[in-house]
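In: Build the 3D model from these lines:
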Amino acid sequence: MKNDLTNKLFLITGGSKGIGKAIVEKFYESGAKVAFTYNSNQESAEEIISTLGNDTSRVKCYKLDVKNYNEIEQLIPQIEEDMGEIYGLVNNAGITKDGAFFRMQPEDWSDVIDTNLNGVFNMTKAFGNKVIRRGEGKIINISSVSGLKGSQGQANYASSKAAIISLTKTLAREFASFGVQVNAVAPGFIATEMVDAMPEPAKKKINSMVPMKRMGESEEVAEAVEFLASPSSNYITGHTLVIDGGLTA
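Out: Now for the predicted structure:
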C-alpha cells in the first residue's frame, strides 16, 4: 500500500517551523489537505502557504494556543467549515524550558507540561469526540527520545514526552474498537533551526554520540509520520516509532 493521503484532511499543531513545518509540507506533497496551527509565528506560517502555492483550498493556517481547550473547541468546527471533515490529527506543538532540576522554577515546569502534555490531551479530546463517531481516523503524537531515556537538564520536557508515550498506548487501546489508530514518533537529535544555531563544537559532540554519526533531518521524521497517517499503517496502533540514528539502541 502506498502512503497516499489524497483528499484526507489532517490537523497539525505547531506547523510553522521545524519538524511541524516538514510534516505540513510532506502531507501536502502526498495529496492531503492540511490545516496547521501556530501560536505566535504568523509570518512563518503564511510563508509556508505561499511556498506551497497559496492553494488555500488545500492548506490553511490558524492561530491557536493548545493549552486553551475552549479555543480548540471553537477552532475544529471552523476548520471543518473551511476545509471539510478532519480525518487525522498530528500533535506536534511543544516547547522547551531547559535547566537543572534544582534551578527549575515552578512556572518552567508548568509551562512545558501544560503545552506539551495537556496540549495533547486538549487536542485529542476535542478531535476524538468527533472521530470515534465516524469510525476511522489517525492520531500521531510527537514524543522524543528524551521520553525514553531521560535527558539531563530536561526534567520537565522529558517527563512530558514520556507521558505522551504512555498516553499513546492507552488511547490506542481505547480507540481501537472505533477504527482509530493512535501512534507516536520519538525523534532524536534533528537538525532544526534551533540546532542550526548551536556552536559547531556542540554539533560535533552530538554527532559523536549518535551511532550513525549525524543528526536526522526534519524530512526524515515527516516521512515516518506520513507512514503512520497512511493506510499502510492500518494494523499498527499503540506503537512509538523511534527515529534517532541508533542513539537509544
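In: CA only for contacts and neighbour counts going forward, please
Out: Fine.
In: Pull up the gap between the residue nearest in space to the middle of the chain and residue 60, please.
Out: Of all residues in the chain, the one closest to the mean position by Cα atoms, centre = their mean is residue 92, 2.1 Å from it. For residue 92, the distance to residue 60 under the criterion Cα to Cα, to the nearest Å works out to 16 Å.
In: Just give me the longest helix of the chain.
Out: Scanning the chain for the helix with the most residues, using DSSP state H, yields helix 155-175.
In: buried stuff in it?
Out: For helix 155-175, the neighbour count (16 or more other Cα atoms under 10 Å) marks 155-165, 167-169, 171-172, 175 as buried.
In: try stretch 102-119
Out: Within stretch 102-119, the residues scored as buried using 16+ other Cα under 10 Å are 104, 108-109, 111-119.
In: gap between it and the chain center?
Out: Chain-centre distance of stretch 102-119: 18 Å, with Cα atoms, centre = their mean, to the nearest Å.
In: Now do that stretch: distance from first to last residue.
Out: By Cα to Cα, the extent of stretch 102-119 from end to end equals 25 Å.
In: one more, for comparison:
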Amino acid sequence: MPSTAIEKDLVGKVALVTGGSRGIGRACCIALACEDCAIAVNYVRSEKDAEDVVAALRGMGVKARSFQADISKEDQTNVMIEQIMKEFGRVDVLVNNAGITQDKSFRKMTRDLWHKVLVVNLDGAFNVTSGVLDQMCERGWGRIINMTSIVAQMGNFGQSNYAVAKGGLIGFTKALAREVAAKGVTVNAVAPGFIETDMTASVPAETLELVKKLTPMGRLGKPEEVARAVRFLSAPQASFITGQVININGGMYM
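Out: Okay, the predicted model is just below:
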C-alpha cells in the first residue's frame, strides 16, 4: 500500500528568524516548523514573548530556542550567531524580519529618527546575513528571505525613512541574489501590505478604514498569509526563484 505520510520539505534544516517573537516573525516561525524545520528565534526585548513562541514550536515537535540580540549591533549579532552555530550547527534558512518604524513627516524628521530606522532595518540585515552566508555557500544550499514593505514601492506619508530602509532591502536582495545564485543560495524579498500586527494596532481607526478602502480585498492581511510565502520560498520547490519581490497586499499595490 502507498504511504500516507506527508513529506516535510525542511526536515533537518535550521531557520533563523529575526524579530521572531511576535507578529509576522512569529507566524514565520510557526509556518517553517510545519515543515519540521528547527527554529532559532531572535528577539530583542520581550523574553516572555520569545519563550511563548519557543514553547509553541516545541509543542509541534521541532527543536527551538530563543536568542536575544539587538541585530543592529554587530557585536551582539556575532555572539548570537556563535550561540546558534553551537546549538544547531548550521543555518539553512534566514528570515530577515526584524524592523522598526519611527514615523514623522520629512519636514519634522530628525536625523536620529532617520538614522535609527536605517540602522535597524538595513544594518541589521547586513549583520545577520554576513554571519550565516559563508556556511550556506560552502554547503551549496541556502534560503534568504528579506522582509521589505509595500511602503518601499508606493511610499507612505510620514515614512520616508522607512521607505528608504525597505527600498534598500529590495536592492540588497537583488544584488546579493546575483552574487550567490551559483552557490545554491536563493535570496528573495516579501513585501507585505498592511497586516494585522502590533504595528498596525497603534494606527488610528479612521486611518485603518481608509487603508481598507484603498485595498481591493477590503481588509488588512494576516501574519499567516505573509508567512505562507516565506514558507514556500524556503522550500526546495522554490530553487529557481531568486532576486524576486513577492507582494502580499490584497491588491493595494500592483
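In: would you list every one of the helices in the stretch 51-200 of the second structure?
Out: Chain-ordered helices for the stretch 51-200 of the second structure, with DSSP state H, counting those that start in this stretch as the definition, fall at 74-88, 111-118, 124-139, 151-154, 160-180, 198-201.
In: want to try JSON lines for those helices, with distance to residue 40 of the second structure as columns?
Out: Conversion of the helices of the stretch 51-200 of the second structure to JSON lines gives the following (distance: least, Cα to Cα, whole Å):
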{"stretch": "helix 74-88", "distance to residue 40 of the second structure": "7"}
{"stretch": "helix 111-118", "distance to residue 40 of the second structure": "24"}
{"stretch": "helix 124-139", "distance to residue 40 of the second structure": "13"}
{"stretch": "helix 151-154", "distance to residue 40 of the second structure": "28"}
{"stretch": "helix 160-180", "distance to residue 40 of the second structure": "22"}
{"stretch": "helix 198-201", "distance to residue 40 of the second structure": "22"}
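In: Out of those, the one nearest residue 234 of the second structure is which?
Out: With Cα to Cα as the criterion, residue 234 of the second structure lies closest to helix 124-139 of the helices of the stretch 51-200 of the second structure, at 13.2 Å.
In: Where in the first structure does the closest one fall?
Out: Mapping helix 124-139 of the second structure onto the first structure (TM-score structural alignment) gives residues 119-134.
In: And that stretch against the second structure, how far off on average?
Out: With both structures laid over each other, stretch 119-134 of the first structure and its partner residues in the second structure are 1.3 Å apart on average (mean Cα distance after the TM-score superposition for the first structure).
In: Tell me which residue of the first structure lines up with residue 218 of the second structure.
Out: So residue 218 of the second structure corresponds to residue 213, using TM-score structural alignment.
In: What is the neighbour count of that match?
Out: With neighbours defined by other Cα atoms under 10 Å, the count for residue 213 of the first structure comes to 15.
In: just residue 152 of the second structure next, same as before
Out: Counted by other Cα under 10 Å, the residues lying close to residue 152 of the second structure total 21.
In: which position in the first structure aligns with it?
Out: Taking TM-score structural alignment as the alignment basis, one finds that residue 152 of the second structure is matched in the first structure by residue 147.
In: In space, what's closest to that match - neighbours in sequence excluded?
Out: In space, not counting the residues next to it along the chain, residue 147 of the first structure is nearest to residue 162; the distance is 3.8 Å by Cα to Cα, 6 or more residues apart in numbering.
In: Identify the residues contacting that neighbour.
Out: 143-144, 146-148 (Cα atoms under 8 Å, 6 or more residues apart in numbering).
In: Make a markdown table from these and add distance to residue 73 of the first structure to it.
Out: Written out in a markdown table, the entries for those read as follows (distance: Cα to Cα, whole Å):
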| residue | distance to residue 73 of the first structure |
| --- | --- |
| 143 | 23 |
| 144 | 27 |
| 146 | 30 |
| 147 | 28 |
| 148 | 31 |
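In: From the residues you listed, pick the one nearest residue 187 of the first structure.
Out: residue 144 (5.0 Å).
In: dump the residue contacts of the closest one.
Out: Counting by Cα under 8 Å, 6+ apart, residue 144 of the first structure touches 158, 161-162, 185-188.
In: So which of those residues is the closest to residue 134 of the first structure?
Out: Nearest to residue 134 of the first structure among these is residue 185, at 24.5 Å by Cα to Cα.
In: which stretches of the first structure form strands?
Out: Using DSSP state E, the strands of the first structure run over residues 9-12, 33-38, 59-63, 86-91, 137-142, 180-187, 240-243.
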